[in-house]
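Novice: What follows is a predicted structure for the sequence shown.
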Amino acid sequence: MAKKVNYEDRLTLFVDFLGFKEKIEETESNSEVLQDLVYVMSEVSVIAKEGDPKEFEVSQFSDCLVISYGIKNFNLIFEIVNKLSHVVVRAAELGYLIRGGLTFGRLLHTKQLVLGPAMSRAYHLESQVAKMPRVILDPVEFNEALLNPAHDAVKAVKKFLKWDKSCEVWYFDYFSSEVISDVVGGDPMKYPRYLKILSGMIEEGLKSSHPGVLEKYIWMQKRYQLARKKFTGAPEDHPTRVRFPGYLESIEQLPMLKKEAAGAAEIVAKAEKERAKKCRGG
């Protein structure tokens, strides 16, 4: 007789690596791309599996990753967001963007399988709600607690998040120096190098001719520009220039990408106008 299984209440994170399909197609003719993919997925898998294995489960299949925690105490929400931050930042450092959703609900997650309402909800958040290269928190499960935090763990989690008032969701902030410094620590020059990687990804993405792709990189450029702007225009005797030579200069030398984003926005606007015209039957 099969062993009886039951759902558990679990924090459930589902993430998808963007552009993976195109990379897979490249692997057939370029073995270096295959080696790169294997390395990236291995790196992310190692990060996902760090910690006490009794607390969580991890499943990885193709370009998707599922991490879930049995909610024994509220501090675990900080644990899963902290783990998420390392996954997102490491993937970006390796040239990959992630989209995903974090929810709380009924889930069956073992070494062999993962299924349940929470899995369906997390997938829905990733595929239908997040839209941009970001990981969002389920507004149904988390908005009230985050807008009015009463627990220390929730207050700690908010430091990693940004509020998108246009669609009323919280998402993980992988642009600001405060968050990235907390995640990577150590060498202060890591942030300028990280921001340079993001700028390169955005610059390349804004060359696309596909409106749907351009929208994602326009969104990224706006947040990248805000992160960069905080470090530009400081006087020569600014304490940061003195304490960390080259730090501010490295960021100031990065491109703003405003012109590229404006050109991309024109392509998107034109596509939307043509789509609206077709809908009207004109």
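Specialist: Right, received. Where do you want to start? Since this is a predicted model, take the numbers as computed values, not measurements. Numbers count the residues shown, from 1 in each chain.
Novice: C-alpha from now on. contacts and neighbour counts both.
Specialist: Fine.
Novice: max-length strand in this protein?
Specialist: Secondary structure assigned by DSSP state E gives strand 98-109 as the longest strand of the chain.
Novice: following that strand, which helix or strand shows up next?
Specialist: Downstream of strand 98-109, the first helix or strand assigned by DSSP states H and E is strand 114-115.
Novice: That following strand: how far from the chain's middle?
Specialist: 22 Å (C-alpha atoms, centre = their mean, to the nearest Å).
Novice: same deal with stretch 133-143?
Specialist: 12 Å.
Novice: Ok, stretch 71-85 next?
Specialist: Per C-alpha atoms, centre = their mean, the centroid offset for stretch 71-85 relative to its chain is 16 Å.
Novice: A further structure is provided below for comparison with the first:
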Amino acid sequence: MGKSKLYERRFVAFLDILGFRGLVNDPSRHVFFAGFFAAINKFCDMDLRGIHLTDLAVTSISDSIVISVPRRRSSCFHKLTSVVKVLTSMALKEGILLRGAIAEGELYHRDNIVFGPALVEAYELQENCAIYPRCIVRPEVLASGLATYRGKWVQFEYEDFRKDADGFYYVDYLPGTFKMCGARGDILRSHDSGDGLCGIEDVRELIAGANPSGDRVRAKYEWLRSYYNDTVSELGEKQKCDFSKLLLTDEECGDPAVRFGQSDV
């Protein structure tokens, strides 16, 4: 009798909700989390920007979310990153930060059960290297993922990721967040519709603040502010508009750790 293969090669994203303990003790957050986790459970049964997600596996474990897709599928990596973008944007829209990492390797992910070397790698990358509210990926995994882009999805090859100063690439989620914050109606389906310019001020208001308590928290929000400013500047160049008044400065910042309800992230 032949030996069955337990694992299959998959791309996997491990996302962590920063400051989760404090958030779940805040009654004002309960409605959001109920809707957030309900949306996670629906991803496998819906289309996102015309992407069929039926081969996607999603599992939520307390303050963590695991998403994976088989490596053999065409444009599978784009499917994974699209869901990471939407979840990150949904959370940020409510002032909640996600941090994560994407890995490739052997994984078992069926019927809400997930384990394997790829999950361990993604978790350790998130825990030890991601640091900031970003979902990182190693260059070699990114190259493998981009090789799966096919047909109309090729255009997103250079739109899904940015390279950070530490050499890691990360999922470029802020443009989608602008669109989501400026949208009316079904935020899941409006994530990539329109130009998203009307949502910039909403995101700016969420991020605005300075002097967060503790060096670790301060570093995370300084990184987010830098990412926001870079993204807004690039959008201004693309739209041929002066967005300088939308940039976040040191002088105008309040305390984001208080605003976001997170004192230890």
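Specialist: Looks like it came in fine. Remember, predicted model here, so these are calculated numbers, not experimental data.
Novice: TM-score, when you put one on top of the other?
Specialist: Put the two chains on top of each other and the TM-score (TM-score structural alignment, normalised by the length of the second structure) is 0.74; 240 aligned residues with a C-alpha RMSD of 3.7 Å.
Novice: Check the mean deviation of the longest strand of the first structure from the second structure.
Specialist: Superposed on the second structure, strand 98-109 of the first structure shows a mean distance to its aligned partners of 0.8 Å (mean C-alpha distance after the TM-score superposition for the first structure).
Novice: Mind listing what's buried along that strand?
Specialist: Under the neighbour-count criterion of 16 or more other C-alpha atoms under 10 Å, strand 98-109 of the first structure has 98-109 buried.
Novice: Quick one: the residues you listed as CSV, columns for distance to Cys167 of the first structure too.
Specialist: Listed next are the buried residues of strand 98-109 of the first structure as CSV, based on distance: C-alpha to C-alpha, whole Å:
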residue, distance to Cys167 of the first structure
Ile98, 19
Arg99, 16
Gly100, 16
Gly101, 14
Leu102, 16
Thr103, 17
Phe104, 20
Gly105, 22
Arg106, 25
Leu107, 26
Leu108, 30
His109, 30
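Novice: which among those residues gets closest to Tyr39 of the first structure?
Specialist: Closest approach between those and Tyr39 of the first structure, by C-alpha to C-alpha: Ile98, at 16.0 Å.
Novice: and Asp16 of the first structure, what does it touch?
Specialist: Applying C-alpha atoms under 8 Å, 6 or more residues apart in numbering to Asp16 of the first structure gives the contacts 63-65, 98-100, 126.
Novice: Assign it to helix, strand or coil.
Specialist: Here Asp16 of the first structure takes the strand state, with states given by DSSP: H, G, I helix; E, B strand; the rest coil.
Novice: show me what contacts the nearest residue to it once chain neighbours are set aside?
Specialist: Closest residue to Asp16 of the first structure apart from its sequence neighbours, by C-alpha to C-alpha, 6 or more residues apart in numbering: Cys64 at 4.6 Å. If a contact means C-alpha under 8 Å, 6+ apart, then Cys64 of the first structure has 14-17 as its contacts.
Novice: dump the residue contacts of the spatially most central residue of the second structure.
Specialist: Compute the mean C-alpha point of the second structure, and by C-alpha atoms, centre = their mean the closest residue is Thr88, 3.6 Å away. Applying C-alpha under 8 Å, 6+ apart to Thr88 of the second structure gives the contacts 97-98, 173.
Novice: try 6 Å
Specialist: Contacts of Thr88 of the second structure were listed using C-alpha atoms under 6 Å, 6 or more residues apart in numbering, and they are Leu98.
Novice: before we move on, which element is it in?
Specialist: Using DSSP H and E, Thr88 of the second structure falls in helix 76-93.
Novice: One more: Arg204 of the second structure?
Specialist: For Arg204 of the second structure, the host element (DSSP H and E) is helix 200-207.
Novice: So for that helix, what gets flagged as buried?
Specialist: Residues of helix 200-207 of the second structure classed as buried: 200, 202-204, 206-207 (neighbour count, 16+ other C-alpha under 10 Å).
Novice: Compile those into JSON lines and extend it with columns for distance to Ala143 of the second structure.
Specialist: Formatted as JSON lines, the buried residues of helix 200-207 of the second structure follow (distance: C-alpha to C-alpha, whole Å):
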{"residue": "Ile200", "distance to Ala143 of the second structure": "31"}
{"residue": "Asp202", "distance to Ala143 of the second structure": "34"}
{"residue": "Val203", "distance to Ala143 of the second structure": "31"}
{"residue": "Arg204", "distance to Ala143 of the second structure": "32"}
{"residue": "Leu206", "distance to Ala143 of the second structure": "33"}
{"residue": "Ile207", "distance to Ala143 of the second structure": "32"}
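Novice: what about the residue mapped onto Ser226 of the second structure from the first structure, distance to Glu215 of the first structure?
Specialist: Counting by TM-score structural alignment, Ser226 of the second structure corresponds to Lys222 in the first structure. As defined by C-alpha to C-alpha, to the nearest Å, Lys222 of the first structure lies at a distance of 11 Å from Glu215 of the first structure.
Novice: Those two - which one has more neighbours?
Specialist: Of the pair Lys222 of the first structure and Glu215, Glu215 is the one with more neighbours under other C-alpha atoms under 10 Å, namely 20 against 14.
Novice: name the element the residue nearest to that one when sequence neighbours are not counted belongs to?
Specialist: Leaving aside its sequence neighbours, Glu215 of the first structure sits nearest to Val268 (C-alpha to C-alpha, 6+ apart; 7.1 Å). Taking DSSP H and E as the definition, one finds Val268 of the first structure inside helix 258-279.
Novice: now swap in Ser68 of the first structure and tell me
Specialist: Applying DSSP H and E, one finds Ser68 of the first structure within strand 64-70.
Novice: Distance from the chain centre to that strand, please.
Specialist: 15 Å.
Novice: For it, give me the average deviation versus the second structure.
Specialist: Here the mean offset of strand 64-70 of the first structure against the second structure after fitting is 1.0 Å, by mean C-alpha distance after the TM-score superposition for the first structure.
Novice: repeat for stretch 196-203 of the first structure
Specialist: Stretch 196-203 of the first structure sits 2.4 Å off on average (mean C-alpha distance after the TM-score superposition for the first structure).
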